[in-house]
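Q: output the structure for:
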Amino acid sequence: MQPTDAQEASGGKLRPWKKGATPALLATSMEGSKRTLQDYLGKPLILNFWASYCGPCRLEMPAFNMLMDLYSDKGLRVLAVNHGEMPARILQFLKAVPFNGEVLLDRSQTQMKAWSAYALPTSFVIDAKGQVRFWHVGEIDWSERDAQAKIQQVIEG
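A: This is a model prediction of the structure:
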């Protein structure tokens, strides 16, 4: 039996995106402004769906800070799209687990499904043109050689 794309994407390594066009993103900033993926074109991006109650999400946040530090000269950004929680809970979480990227809200809980994500965390590596290149369902070791090579591939175009 052939694994589904989602099963393949949960194997511990970033997998190529095979689902066609990049899905639309509609989320809200912590300040209340609407955000779409077009707001982030021009530089590489990791889009991560997460929640404060998700243990693996908590473990990934410091890794995202490391990636942004490592690739700051290349403009890598991380968008952490929270799945359904109130801003007060998110701010409380961020006091305990600092995150240097941008946090967006998906209070409607519609964006994960739109992106074919079925579990938290799920991450997408997106190139400067806004095309998803790789994805992963579940926690991943972002310092691992394969992940680093794929991020560099996206950064270099």
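Q: only C-alpha atoms from now on, for both contacts and neighbour counts.
A: Noted.
Q: so what touches the helix or strand encompassing K95?
A: Take DSSP states H and E as the rule and K95 turns out to sit in helix 87-96. With C-alpha atoms under 8 Å, 6 or more residues apart in numbering as the contact definition, helix 87-96 has outside contacts at M30, S52, L105.
Q: for the first one, give me its contacts.
A: M30 is in contact with P87, V103, L104, L105, counting by C-alpha under 8 Å, 6+ apart.
Q: how is the last one assigned, secondary-structure-wise?
A: Right, L105. strand (DSSP: H, G, I helix; E, B strand; the rest coil).
Q: please give the structure of this sequence too, so both can be compared:
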Amino acid sequence: MEKKHSAPHLQQHRRAHLRHLGALACVACGLAGTLRPSHAVQPADAKEASGGKLRPWKKGATPALLAQTLDGQQVTLKAFTGRPLILNFWASYCGPCRLEMPSFNMLMDLYGDKHLQVVAVNHGEMPARVLQFLKEVPFEGRVLLDRSQTQMKAWSAYALPTSFVLDAKGEIRFWHVGEMDWTDSDAQAKLQLVMGG
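A: I've put the predicted structure just below:
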């Protein structure tokens, strides 16, 4: 598989993105009291986070997924089988979610959609709010909505962001709570393992 960017270049690119988004995150945190909806899930704190490492999934079978596209079409997990998938739960009011988005974009640049899918499931927000967020923080993967606010519980996700790595058969292999650098060596090794079968 041909890689488009070297690891050092990815790290420099990520740092530049994080510097730019840091200011946005601070603004978001400052406005959290007025912008955060009543159904909001708390961002993962240091105690809840997985320590920057993907953990093996040990909670049984992969849950069902029922979400909607931005134009209201129903989507299930079956739509993504056949290729490895990162499924990420996020919200616009979540500072760590904002900081993690550029790392997902770098994965898409590195591997392309043919080898790895990245799908971000928004927790409970209106389409207009999600679209406004995407104008501020571009995302190269696919965005879905969980307007019913049921999917995080179904997937045993208790904080934002939470991500799951699924293989081509649709089975969860790894998961992570909190923001992480998807270009670091540990994440890359585990993604290569999943993509390799």
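Q: please state their TM-score.
A: The TM-score (TM-score structural alignment, normalised by the length of structure 1) is 0.92; 151 aligned residues with a C-alpha RMSD of 1.4 Å.
Q: longest helix anywhere in structure 2?
A: The helix that spans the most residues within structure 2, counting by DSSP state H, is helix 7-30.
Q: so which bit of structure 1 is it matched to?
A: Per the alignment by TM-score structural alignment, helix 7-30 of structure 2 matches no residues in structure 1.
Q: give the buried residues for that helix.
A: Neighbour-count burial for helix 7-30 of structure 2, counted by 16 or more other C-alpha atoms under 10 Å, picks out L10, Q11, R14, H17, L18, L21, G22, L24, A25, A28, C29.
Q: next one: stretch 122-134 of structure 1
A: Buried residues in stretch 122-134 of structure 1 (16+ other C-alpha under 10 Å): T122, S123, F124, V125, I126, D127, A128, G130, Q131, V132, R133, F134.
Q: next, count neighbours for the aligned partner of L91 of structure 1 in structure 2.
A: When structure 2 is aligned by TM-score structural alignment, L91 of structure 1 is paired with L131. L131 of structure 2 has 15 neighbours, counted by other C-alpha atoms under 10 Å.
Q: and L131 of structure 2, how close does it get to V137 of structure 2?
A: 10 Å (C-alpha to C-alpha, to the nearest Å).
Q: identify the residues contacting the residue at minimal distance from the centre of structure 1.
A: By C-alpha atoms, centre = their mean, structure 1 has its centre lying nearest to N48, at 1.9 Å. Taking C-alpha under 8 Å, 6+ apart as the criterion, N48 of structure 1 is in contact with V78, L79, A80, V81, P121, T122, S123, F124.
Q: equivalent analysis for A154 of structure 2, please.
A: Contacts of A154 of structure 2 (C-alpha under 8 Å, 6+ apart): P63, A64.
Q: which position in structure 1 aligns with it?
A: That one, A154 of structure 2, aligns with A114 by TM-score structural alignment.
Q: A helix includes A21 of structure 1, no?
A: No: under three-state DSSP, A21 of structure 1 sits outside any helix and is assigned coil.
Q: much appreciated, bye for now.
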